[in-house]
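A.B. asks: pasting the structure only:
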């Protein structure tokens, strides 16, 4: 580009013909070739900038120089490289101010013979650094129609002012440097895009690994299809030791990496806590407090979590602001239950409610809005459309049924606008899950061995289930019939005390029972989530006082070899440990089968369970309060 410098009225700017480079001025052409080779070797913006400035100063034989680039906002120039006695890297100059700012604002080459006579010269820089600027030559840097910055050189070493040849060479070299810098920036952007692509692929792979594997024996199946590389939706399910299936489906607000990170955190917390917390509402409450404490930028997560018992068809769930699930019974079209609590991450003390239904051979379907918002032109699929698609594939196995729904949408020309997630439970196919053999290793344990865990509401009607399971476990631990009856009596008294005294008459709450086999007996751990009780105040009434009730503590003390409270953190309820030892000594390997009878409904899975012991009973506990 041919540029000219006009007289500004202060007799400091000279008019210079900045025309084409003359044939003999091969230095500028050599510079451009050298700069291209340097860029090809480094593919780095900073290295290219430093190489360009160093070559310019060397060719023009100046004392100092600097190269400025326009910032992303386009409002100021930032020094990206400087050479000479004083370094000014990082110095910012507003557009239009100073000689370099004028050069870019006016898009012209400026030569100043006496810097201190120029109104726009920034004298304070010399005063701070001790460098004395005599003359300045500054050229804009342009790629096509886009200005990207300016390069300036100070003081010819010869002491002479800058001439037309210097101006021509600087402008040519500035344009060559601009092209090299632009190419380096493009290369940086391509590298950054490739890095982001690899990170997104890795994040997508990690997300897929968080989803549960397909188990054809379980009556539950899910599908997740992200609209981008990563998803803000998730679903999960896993089988608990007693055969109950814990499940969840969630939808994080927003898109992209932030939503994916919150999704991964929420899904991981659910899988961790869901193995021991058997109350969906309480589980959502804990998740909600954690997300409220750690999430920023107004993000939140709608979520539905629940427990399904294949043996009975009973399903309990709680809903945190998510779409109502679709519940299809064999004799009815379908029904939904609207959410009664806000999403996770909005109100830290939000209250969540458990809903309980018996599927009775029906279908329970949870889904994200990406499914019901599938569009065909202006028409949305909606819940009615989903119900129709499910009916069209009603005779297929559950996994094929879900695949058929998506295939119908894809082939029918429907367009997705959001992440899509679908989770379904088919109670008609629950038989195979219930018939699974959950029996553990029949060998005698050397320490406390987890047999099974139960979670039930504090209601008298649930005692029958507990007694049946506990009877089977006691037989597996080699207790005789009299000892079993005593054990059932003590456990029943303890549970009734929780119902009456911990939760209070008429109040509902959750009770968990963890049963462990000992080398010479059995250990029960009963946990409630009521306010902490003071063990010192639990005193049975005198035996000579004739009136009904009040003897439960006597029975427990008389029957069990040890009965004590294990301290829990505030707000986490009470944990009562009961230990009973056999009168006949330790069991012997090779006697009658030590496993739990297969028809008992008990799952002696030694892999864990709620309140699993830390080694032998009583070992490692800070303290116990005996009752």
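C.D. replies: Yep, that arrived. Note that this is a predicted model, so its numbers are computed, not measured.
A.B. asks: only C-alpha atoms from now on, for both contacts and neighbour counts.
C.D. replies: Will do.
A.B. asks: so for stretch 379-397, what gets flagged as buried?
C.D. replies: Within stretch 379-397, the residues scored as buried using 16 or more other C-alpha atoms under 10 Å are 381, 383, 386, 387, 389, 390, 393.
A.B. asks: cool, stretch 288-298 as well?
C.D. replies: Going by neighbour count (16+ other C-alpha under 10 Å), the buried part of stretch 288-298 is 288, 289, 290, 291, 292.
A.B. asks: following the helix ranked longest in the chain, which helix or strand shows up next?
C.D. replies: The residue-count maximum for a helix in the chain (DSSP state H) belongs to helix 164-210. Next in sequence after helix 164-210, counting helices and strands by DSSP states H and E, comes strand 220-225.
A.B. asks: and the next helix-or-strand element following that next one, what does it pack onto?
C.D. replies: Downstream of strand 220-225, the first helix or strand assigned by DSSP H and E is strand 233-239. Helices and strands touching strand 233-239, by 3 or more C-alpha pairs under 8 Å, 6 or more residues apart in numbering; DSSP states H and E, are strand 220-225, strand 245-252, helix 256-273, strand 420-426.
A.B. asks: one step back: kindly calculate the angle that the longest helix of the chain makes with helix 256-273.
C.D. replies: Calculated by axes from the mean of the first three to the mean of the last three C-alpha atoms, to 10 degrees, helix 164-210 forms an angle of 30 degrees with helix 256-273.
A.B. asks: for helix 164-210, packing partners?
C.D. replies: The contact analysis (3+ C-alpha pairs under 8 Å, 6+ apart) places helix 164-210 against strand 17-18, helix 26-42, helix 45-60, strand 136-143, strand 146-156, helix 256-273.
A.B. asks: list the buried ones in the second one?
C.D. replies: This points to helix 26-42. Within helix 26-42, the residues that count as buried by 16+ other C-alpha under 10 Å are 28, 29, 31, 32, 35, 36, 38, 39.
A.B. asks: can you count the residues close to the closest residue to residue 32 other than its chain neighbours?
C.D. replies: Once flanking residues are discounted, residue 32 sits nearest to residue 176: 5.5 Å by C-alpha to C-alpha, 6 or more residues apart in numbering. When neighbours are counted by other C-alpha atoms under 10 Å, residue 176 registers 23.
A.B. asks: quick check: residue 176 vs residue 183, distance?
C.D. replies: To residue 183, residue 176 is 11 Å away according to C-alpha to C-alpha, to the nearest Å.
A.B. asks: and if you look at residue 257?
C.D. replies: The span separating residue 257 from residue 183 equals 29 Å under the rule C-alpha to C-alpha.
A.B. asks: and what of residue 334?
C.D. replies: Noted for residue 334: a distance of 61 Å to residue 183, by C-alpha to C-alpha.
A.B. asks: second structure follows, compare the two:
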């Protein structure tokens, strides 16, 4: 298995900036702040009326992680366009196929195992149906009128075994609901010896006041900074949010 990392000289690449989807029925945003030490990566793809999003944390040296992310981004964009181009497709099966290709891309470029928790999802803006795979990542949090629901991991992280497969799950993002993904760095950021923790993430999301995904991401970062007494974090703090406004109910087809 070929890997640039096995040679003394490396030509590292970096992923391109993610293009935030612009859709009238669903708001998306991602925000990154911190120490620039980790391998957090996210990207989006709009294909045939669907919006796909990918979020992962590639372990190891930052330069190597970003190099892997560049290849993962190419695989994500190319295969998402191919797999989701049709109108009459099984989103669950296609999402599993896409995740398998991302897993193999990580292992191929790394030249071996590379622990990579990841979350992959496909959103249909009209219906609000969210098909997703959580591969060893922190739970995605869905806030609606009933409170917080967690979309927990149901499979191994990527980058461990070339033939690992992941089954997709389905939930519905109702008008007025929101989804939040946070990096391990945000959850594990510490004040003295105390971590911010997933429970604080949940409580901060419940208490946050926002109208779109940008404001939700900003509110979560503000909560983490308040916890840190506005000191510089030691970890990368990354959030990705999706908000389906109440008005989406009037435009659903």
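C.D. replies: Arrived safely, thanks for sending. Note that the structure is a prediction, hence the values are computed from the model and not measured.
A.B. asks: would you mind reporting the TM-score between them?
C.D. replies: Overlay of the two chains. TM-score (TM-score structural alignment, normalised by the length of structure 2): 0.79; 230 aligned residues with a C-alpha RMSD of 2.7 Å.
A.B. asks: to residue 317 of structure 1, which of the helices and strands packed on helix 164-210 of structure 1 lies closest?
C.D. replies: Residue 317 of structure 1 sits nearest to helix 256-273 of all these, at 13.6 Å, using C-alpha to C-alpha.
A.B. asks: how far off strand 233-239 does that closest one point, in degrees?
C.D. replies: Calculated by the same axes, to 10 degrees, helix 256-273 of structure 1 forms an angle of 20 degrees with strand 233-239.
A.B. asks: check how far helix 256-273 of structure 1 sits from its aligned residues in structure 2, on average.
C.D. replies: Helix 256-273 of structure 1, aligned to structure 2 and superposed, deviates on average by 1.4 Å (mean C-alpha distance after the TM-score superposition for structure 1).
A.B. asks: I'd like the distance from the next helix or strand after that helix to the chain centre, please.
C.D. replies: Using DSSP H and E, the helix or strand that follows helix 256-273 of structure 1 towards the C-terminus is helix 280-294. Centroid separation between helix 280-294 of structure 1 and its chain, computed with C-alpha atoms, centre = their mean, to the nearest Å, is 14 Å.
A.B. asks: helices and strands around helix 280-294 of structure 1, which ones?
C.D. replies: helix 256-273, strand 301-309, strand 314-320.
A.B. asks: which residue is nearest the centroid of structure 2?
C.D. replies: residue 55 (2.3 Å; C-alpha atoms, centre = their mean).
A.B. asks: what sits closest to the counterpart of that residue in structure 1 if chain neighbours are left out?
C.D. replies: Using TM-score structural alignment, the equivalent of residue 55 of structure 2 in structure 1 is residue 249. Nearest residue to residue 249 of structure 1 in three dimensions, chain neighbours excluded: residue 235, at 4.2 Å (C-alpha to C-alpha, 6+ apart).
A.B. asks: residue 279 of structure 1 too?
C.D. replies: residue 510 (6.7 Å).
A.B. asks: my read: that neighbour touches residue 495, true?
C.D. replies: No - applying C-alpha atoms under 8 Å as the test, residue 510 of structure 1 and residue 495 come out as separate, 11.0 Å apart.
A.B. asks: looking at these two, which has the bigger crowd around it?
C.D. replies: Between residue 510 of structure 1 and residue 495, counting by other C-alpha under 10 Å, residue 495 is the more crowded of the two (23 against 20).
A.B. asks: am I right that that one is in a helix?
C.D. replies: Yes - with DSSP: H, G, I helix; E, B strand; the rest coil as the criterion, residue 495 of structure 1 is located in a helix.
A.B. asks: ok, it - contacts?
C.D. replies: residue 526 (C-alpha atoms under 8 Å, 6 or more residues apart in numbering).
A.B. asks: from residue 211 of structure 1, how far off is residue 257 of structure 1?
C.D. replies: Distance of residue 257 of structure 1 to residue 211 of structure 1, given as C-alpha to C-alpha: 17 Å.
A.B. asks: now do residue 466 of structure 1
C.D. replies: Between residue 466 of structure 1 and residue 211 of structure 1 the distance is 32 Å, computed by C-alpha to C-alpha.
A.B. asks: what of residue 35 of structure 1?
C.D. replies: 51 Å.
A.B. asks: tell me, how many residues neighbour the residue nearest to residue 249 of structure 1?
C.D. replies: A count of nearby residues for residue 235 of structure 1, using other C-alpha under 10 Å, gives 27.
A.B. asks: what sits against it?
C.D. replies: Applying C-alpha under 8 Å, 6+ apart, the residues near residue 235 of structure 1 are 211, 222, 224, 247, 248, 249, 250, 267, 421, 422, 423.
A.B. asks: mind telling me what it corresponds to in structure 2?
C.D. replies: In structure 2, residue 235 of structure 1 lands on residue 42 (TM-score structural alignment).
A.B. asks: now swap in residue 172 of structure 1 and tell me
C.D. replies: Correspondence of residue 172 of structure 1 to structure 2, assessed by TM-score structural alignment: none assigned.
A.B. asks: what is the equivalent residue in structure 1 for residue 200 of structure 2?
C.D. replies: Residue 200 of structure 2 maps onto residue 385 in structure 1, by TM-score structural alignment.
A.B. asks: what sits against that match?
C.D. replies: residue 372.
A.B. asks: can you tell me which helix or strand it belongs to?
C.D. replies: For residue 385 of structure 1, the host element (DSSP H and E) is helix 382-392.
A.B. asks: show the subsequent helix or strand relative to that helix.
C.D. replies: helix 398-411.
A.B. asks: what's that next one packed up against?
C.D. replies: Judged by 3+ C-alpha pairs under 8 Å, 6+ apart, the packing partners of helix 398-411 of structure 1 are strand 220-225, helix 382-392, strand 420-426.
A.B. asks: need the ones you listed in TSV with distance to residue 60 of structure 1, can you?
C.D. replies: Output for these, formatted as TSV (distance: least, C-alpha to C-alpha, whole Å):
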stretch	distance to residue 60 of structure 1
strand 220-225	61
helix 382-392	72
strand 420-426	63
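A.B. asks: which residue in structure 1 lines up with residue 19 of structure 2?
C.D. replies: Match for residue 19 of structure 2 (TM-score structural alignment): residue 212.
A.B. asks: is it correct that its match is in contact with residue 236?
C.D. replies: Yes - using C-alpha under 8 Å, residue 212 of structure 1 is in contact with residue 236, at 5.8 Å.
A.B. asks: the more surrounded of these two?
C.D. replies: Using other C-alpha under 10 Å as the criterion, residue 212 of structure 1 and residue 236 rank with residue 236 on top: 21 against 13.
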